[in-house]
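> The sequence isn't on hand, but the structure is:
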């Protein structure tokens, strides 16, 4: 039986949600109940639920489609993680960033064309949470969600899947050697302004501006981290 006590952290909520999925017998392709229904059944707060769903999505347990719902992922929905790790060991960080630049610029362009109001609101909320991050780890988690939300906003499941596999390779590339000079991003962190520019272009339904803003953002991040574009 499910533990109905409110989980004290994200890991507890993730475990509760996984237990719920197993107990209800959900299988690949099945759609989960709405957030409102999950909050009622699991007896947890909305923010706690959303963080748990974000984690399961990153783990490949579920996938979400704006306007359609949250679904259980199948074995064919993700590429073998060992393959991602192998690619990650064969590609340099700079080449990985070049791949990001090519793919994410197009993703941003499509988001500007297809994003729903709900998707645009979600991007805006994540963008602001990134600015409030109290640590680099928290910022990077919100940054990941920001880019994922843009891919989700394309309303194109194939583009979302391609983006997700790119993200797996990115996580497999060793970039932990980057030295941070502060505990959290400074208020004038360049990515904040770059995220604002990307969001403004998507909100304005300007595909070219969204493409160019994302292209420049990824190039800027690459230059800051690795000294190359």
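The structure has been received and is ready for your questions. None of the values given here were measured: they were computed from a predicted structure. Residues are numbered from 1 along each chain as shown.
> only C-alpha atoms for contact and neighbour calcs from this point on.
Noted.
> quick one, helices of the protein?
Secondary structure of the chain by DSSP state H: the helices cover 10-24, 35-42, 46-59, 81-90, 93-114, 117-131, 136-152, 157-172, 190-203, 207-226.
> These: which one's closest to residue 75?
helix 81-90 (11.2 Å; CA to CA).
> Compare the helices of the chain and report which one is nearest to residue 69.
Nearest of these (CA to CA): helix 35-42, 9.1 Å.
> Tell me how far the closest one lies from the chain's centre.
22 Å (CA atoms, centre = their mean, to the nearest Å).
> So which bits of it are buried?
Neighbour counts over helix 35-42 (16 or more other CA atoms under 10 Å) mark 38, 39, 42 as buried.
> ok, those vs residue 11, which is closest?
Out of these, the member with the shortest distance to residue 11 (by CA to CA) is residue 42, at 14.5 Å.
> Next, count neighbours for residue 182.
9 (other CA atoms under 10 Å).
> how close does it get to residue 189?
For residue 182, the distance to residue 189 equals 11 Å [CA to CA, to the nearest Å].
> another structure for you, compare them:
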């Protein structure tokens, strides 16, 4: 559901129907448009708000943020999954190493919560939500604003429909368990304040993701 809503926002931003400060359709309208339960739409909006893509005002509605529009516009519409994975492999392992050095205990607690919630998620949508939140929490733990801007541009490309459909097609319970084990290795290195271990574990995880998504075996 979160992926579907993100794709809707990306599409609206690219075709010009949504811009900075644009008001999103009501929850009822989103329920009808996405053919989803209202509770699922609410959870997806909560995640988007936490990620800074939307802001919600009680009694007034939900609005797209300037940062979300800038990130989407900065990501080329024709970005391929292979290009996304190349950039992730360049960016995320050293970010994990930096996070191992400078993360606060609050950062580590938030990262651990994402890890645990992801491990407890049996369904594709829930696992993907916590997977994305885990990787973003690790990036946030590096405490570098420029890196976060770069991460958000890269992450905007992951909201493109081609990425979501490929992830769904290649997902399976076994692979999700494997990804959780790899996530655990990254988080353990972060807790141990082991920059090299965090970088190696993140690279190993992303290489496995790339192999599964792109059929590199």
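Sure, I can see it. Predicted model, so just to flag it, every value in this text is computed and none were measured.
> Mind putting the helices of the first structure into TSV with distance to residue 178 of the first structure?
Listed next are those as TSV, based on distance: least, CA to CA, whole Å:
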stretch	distance to residue 178 of the first structure
helix 10-24	26
helix 35-42	37
helix 46-59	23
helix 81-90	17
helix 93-114	11
helix 117-131	19
helix 136-152	11
helix 157-172	14
helix 190-203	16
helix 207-226	7
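> closest to residue 73 of the first structure out of these?
helix 46-59 (8.9 Å).
> in the closest one, what's buried?
Buried residues in helix 46-59 of the first structure, counting neighbours by 16+ other CA under 10 Å, are found at 48, 49, 50, 51, 52, 53, 54, 55, 56, 57, 58.
> Would you mind measuring from the equivalent of the last one over in the second structure to residue 79 of the second structure?
Matched to the second structure by TM-score structural alignment, residue 58 of the first structure sits across from residue 51. Distance of residue 51 of the second structure to residue 79 of the second structure, given as CA to CA: 21 Å.
> cool, and residue 53 of the second structure?
For residue 53 of the second structure, the distance to residue 79 of the second structure - CA to CA - is 20 Å.
> what does residue 125 of the second structure give?
Taking CA to CA, one finds residue 125 of the second structure at 22 Å from residue 79 of the second structure.
> ditto for residue 61 of the second structure
Taking CA to CA, one finds residue 61 of the second structure at 32 Å from residue 79 of the second structure.
> returning to that earlier point: ok, the match of residue 58 of the first structure - contacts?
Not one residue lies near residue 51 of the second structure by CA atoms under 8 Å, 6 or more residues apart in numbering.
> In the first structure, point me to whatever sits opposite residue 104 of the second structure in the alignment.
So residue 104 of the second structure corresponds to residue 116, using TM-score structural alignment.
> Revised request: answer the last question for residue 208 of the second structure.
So residue 208 of the second structure corresponds to residue 220, using TM-score structural alignment.
> which ones are touching that match?
Counting by CA under 8 Å, 6+ apart, residue 220 of the first structure has contacts residue 229.
> Mind doing that once more with 10 Å?
By CA atoms under 10 Å, 6 or more residues apart in numbering, the contact list for residue 220 of the first structure reads 190, 191, 194, 214, 226, 227, 228, 229.
> Would you format these as CSV with neighbour count and distance to residue 142 of the first structure included?
Formatted as CSV, the contacts of residue 220 of the first structure follow (neighbours: other CA atoms under 10 Å; distance: CA to CA, whole Å):
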residue, neighbour count, distance to residue 142 of the first structure
190, 14, 15
191, 17, 12
194, 18, 14
214, 29, 16
226, 14, 21
227, 10, 23
228, 14, 24
229, 17, 23
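> which of these lies closest to residue 11 of the first structure?
residue 191 (28.2 Å).
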